[in-house]
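Q: fold the following.
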Amino acid sequence: MPDLQDEPFSPEIVSGEIVYRGAVWDVRSDRFRYGDGEIVRQYVDHTGAVAVVAVDDDGRVLLIQQYRHPIRHRDWELPAGLLDIEGEEPLLAAQRELAEEADITAEHWEPLVSTYTTPGGNSEIIHLFLATGISPAATVHDRTDEEADIRVEWVPLGEVADAVMAGRMRNAILSIGVLAAERRGVGGA
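A: The predicted model follows:
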């Protein structure tokens, strides 16, 4: 299949409602026509997000560790955040999140990959960017809640990819970003 790709599809929505309005995202219930009948599905209606694979001149990737209550872990992640500012382009959001979560900036930016996180349960698409030419940000950010005790580490890209493949790191966005960067040959991989 030379043009292997996902295909957009827009079934007729018979009815839809927000069944839970959240502080960050909502839960919707939609009834739609599909095939010879109708289906009802509930899902998280998500704003979308960005994440950053920041790689320094030594081929190390920036990881942050923070507590995530739903999984009861302090997992390793890439700097990331929501597309929650009206009209903000994903690249600008990624640049903002890198500065806010890790107090660094990058000179060079390029799209790495975009992915739907859980297409059977939410509408979130996350755009991952590769950032190089790293330097300290002009401002150090105050952090609260789960971000208050973020741990920051620079780890060789290959070691992170090995940890992902061995099942020691399970964050999906980290996995996708690191493996995509390694596949591109980033950091001497």
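Q: please count neighbours and contacts with C-alpha atoms only from this point.
A: Fine.
Q: beyond the helix or strand containing residue 162, next helix or strand please.
A: Here residue 162 sits within helix 157-165, counting by DSSP states H and E. Using DSSP H and E, the helix or strand that follows helix 157-165 in sequence is helix 172-183.
Q: what does that following helix rub up against?
A: Residues outside helix 172-183 that contact it (C-alpha atoms under 8 Å, 6 or more residues apart in numbering) are 51-53, 76-78, 112-113, 117, 128, 130, 157-158, 160-161, 164, 169, 189.
Q: the structure of the following sequence is requested for comparison with the preceding one:
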Amino acid sequence: MSIRTLSSREVYRNPWLRLREDEIERSNGARGIYGVVDKEDCAVILPLEGDTVYLIEQFRYTIQQRALELPQGGWESADVDPEELARGELREETGLIADSMTYLGMLWIAYGFTRQKQHVYLATGLTPAGTDPDPEEHDLVLQTATVAEFEQMLLDGTIQDACTVAAWGLYKLWKEKQASAVAAQ
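A: Just a heads-up that it's a prediction; the model follows:
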């Protein structure tokens, strides 16, 4: 291990996150402070039906603007089944339920400062069932785009959410592997 923790103290806590400050020593003997945000696991969901991608637009306080992204979020509790979480977030934010949830992988959201895993799911066989947003999600707007429109939004900067971009990358790799497996048969 190249960094050793000498001490750790919690600086702040709320229902969504914990902030700690760790006194560290690097392998070269240099000491320092490392700030870490601890958050529970979350999920990002790619709702895809035929050529239609379902997206959420919402105001993101940290950047003070509305953002377009795939549905995503967490439940602020440990030991939640990732698929249950993904199904719940899909329903809360889009009002859709999925016949099939395909696990595409796990990502660390921003491990330079936060310890939070994000599970990536492809949701298909979508059926409207009514939304159930959290109070903080009162301003969510459901939008749809064709795959070509969605990819153009990724390229032209309309969509700047790293989790959405990464989820699409995992999906494209998964889809390519599926096509290769079929071709090999």
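Q: overlay them and tell me the TM-score.
A: Overlay of the two chains. TM-score (TM-score structural alignment, normalised by the length of the second structure): 0.85; 176 aligned residues with a C-alpha RMSD of 2.1 Å.
Q: average offset of the helix holding residue 162 of the first structure relative to the second structure?
A: Helix 157-165 of the first structure differs from its equivalent in the second structure by a mean of 1.7 Å after superposition (mean C-alpha distance after the TM-score superposition for the first structure).
Q: now do the contacts for residue 47 of the first structure.
A: 25, 82-84, 124.
Q: quick one: the helices in the second structure, in order.
A: 82-94, 147-156, 162-184 (DSSP state H).
Q: just name the most buried of those helices.
A: Counting by mean count of other C-alpha atoms under 10 Å, helix 82-94 has the highest mean neighbour count of the helices of the second structure, with a mean of 22.
Q: now that helix: which residue numbers in the first structure?
A: Mapping helix 82-94 of the second structure onto the first structure (TM-score structural alignment) gives residues 90-102.
Q: how big's the offset between that stretch and the second structure?
A: Mean for stretch 90-102 of the first structure is 0.8 Å (mean C-alpha distance after the TM-score superposition for the first structure).
Q: so what touches that stretch?
A: 49-52, 64, 79-83, 104-106, 127, 129, 137, 140-141, 143, 147, 152.
Q: want to try CSV for the helices of the second structure, with distance to residue 64 of the second structure as columns?
A: Putting the helices of the second structure into CSV (distance: least, C-alpha to C-alpha, whole Å) gives the following:
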stretch, distance to residue 64 of the second structure
helix 82-94, 20
helix 147-156, 20
helix 162-184, 17
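Q: circling back to that earlier point, of the contacts of helix 172-183 of the first structure, grab the buried ones for ChimeraX.
A: Buried residues among these (16 or more other C-alpha atoms under 10 Å), as a ChimeraX selection:
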select :51,52,53,76,77,78,112,117,128,130,157,158,160,161,164,169
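Q: what sits closest to the equivalent of residue 51 of the first structure over in the second structure if chain neighbours are left out?
A: By TM-score structural alignment, residue 51 of the first structure lines up with residue 44 in the second structure. Using C-alpha to C-alpha, 6 or more residues apart in numbering and skipping the chain neighbours, the partner closest in space to residue 44 of the second structure is residue 72 (4.2 Å).
Q: please say which position in the first structure the one you found maps to.
A: Taking TM-score structural alignment as the criterion, the aligned counterpart of residue 72 of the second structure in the first structure is residue 80.
Q: same question, residue 4 of the second structure
A: Using TM-score structural alignment, residue 4 of the second structure pairs with residue 12 in the first structure.
Q: gap between that match and residue 44 of the first structure?
A: As for residue 12 of the first structure, its distance to residue 44 of the first structure is 19 Å (criterion: C-alpha to C-alpha, to the nearest Å).
Q: what about those two, which has more around it?
A: Relative neighbour count places residue 44 above the other of residue 12 of the first structure and residue 44, with 21 against 11, counting by other C-alpha atoms under 10 Å.
Q: need the counterpart of residue 35 of the first structure in the second structure.
A: Match for residue 35 of the first structure (TM-score structural alignment): residue 27.
Q: burial of the residue lying closest to that match once chain neighbours are set aside, as a residue count?
A: Setting aside the residues directly before and after it, residue 27 of the second structure is nearest to residue 2 in space (C-alpha to C-alpha, 6+ apart), at 4.9 Å. Per other C-alpha under 10 Å, the neighbour tally for residue 2 of the second structure reads 8.
Q: and residue 12 of the first structure, how far from residue 149 of the first structure?
A: On the measure of C-alpha to C-alpha, residue 12 of the first structure and residue 149 of the first structure end up 46 Å apart.
Q: what does residue 89 of the first structure give?
A: Relative to residue 149 of the first structure, and taking C-alpha to C-alpha, residue 89 of the first structure is found at 28 Å.
Q: please apply the same query to residue 35 of the first structure.
A: Here residue 35 of the first structure is placed at a distance of 50 Å from residue 149 of the first structure (C-alpha to C-alpha).
Q: the more surrounded of the two?
A: Between residue 35 of the first structure and residue 149, counted using other C-alpha under 10 Å, residue 149 has the larger neighbour count: 13 against 8.
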